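[1] sequence plus the predicted model coming up.
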Amino acid sequence: MDATTIGALIACVGVVSGSVVTFIGKRGETGITRFNSVTDQVQEELIRKSAELTAAQTEIGVLRQQRHDDLVRMTRLEIEIIRLGGNPPS
């Protein structure tokens, strides 16, 4: 083999190895991009669910207050029934 053939073989090996490195690097980049995309989606879902939870807790607080107010009113009405001489509902 002469120097020209050896040089051509080394150049081919260099081109092939460069292509393999580029291919592997691009696959890694694609994997990282997908991971970042999934992470962003999970964070957005977490923010959305946190907002829904806060709204639900606020609504529960309002309903508890309404229940308390209703129980107070029912108790006052039962006291008024008894004061007027009636029998309170059981």
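    Nice, I can see it.
[2] could you use CA atoms for every contact and neighbour count after this?
    Noted.
[3] quick one: the helices in the chain?
    Counting by DSSP state H, the chain has helices at residues 3-83.
[4] give me every residue that touches S37.
    By Cα atoms under 8 Å, 6 or more residues apart in numbering, the contact list for S37 is empty.
[5] below is an additional structure, to be compared with the one above:
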Amino acid sequence: MDATTIGAILACVGVVSGSVVTFLGKRGEGKNSLTDQLQEELNTERAERKAAQAEVAVLGKSRRKDLIRMTQLEIEIIKLGGTIPDDPD
């Protein structure tokens, strides 16, 4: 084999190996992109869950205040001579 043939063969090997490296790099890039998207969705879900938990805490406090006020009003009704109907539950 002469130098020209060897050079052509080496050039083909270089092109093929470059294509393989590019292909593998794009596959890895796609996986990283998917991982990034999943991480963003996870962060969004965590933020939404924290907001929901905060809202539940606020509603729980409001419920306790309402129950206290209802009990105070029932006591006042009884003091004034009224009766409290039985709770159907």
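    All right, it came through fine. Remember, predicted model here, so these are calculated numbers, not experimental data.
[6] TM between them?
    For this chain pair, the superposition-based TM-score is 0.85 by TM-score structural alignment, normalised by the length of structure 2; 86 aligned residues with a Cα RMSD of 1.4 Å.
[7] which residue lines up with N36 of structure 1 in structure 2?
    For N36 of structure 1, the aligned position in structure 2 is N32, judged by TM-score structural alignment.
[8] need the counterpart of V15 of structure 2 in structure 1.
    Under TM-score structural alignment, V15 of structure 2 pairs with S19 in structure 1.
[9] just K79 of structure 2 next, same as before
    By TM-score structural alignment, K79 of structure 2 lines up with R83.
[10] over to R69 of structure 2?
    In structure 1, R69 of structure 2 lands on R73 (TM-score structural alignment).
[11] can you count the residues close to that match?
    R73 of structure 1 is flanked by 12 other residues according to other Cα atoms under 10 Å.
[12] what's the distance between it and I79 of structure 1?
    10 Å (Cα to Cα, to the nearest Å).
[13] try Q66 of structure 1
    20 Å.
[14] check G86 of structure 1 too.
    10 Å.
[15] likewise G31 of structure 1?
    For G31 of structure 1, the distance to I79 of structure 1 - Cα to Cα - is 71 Å.
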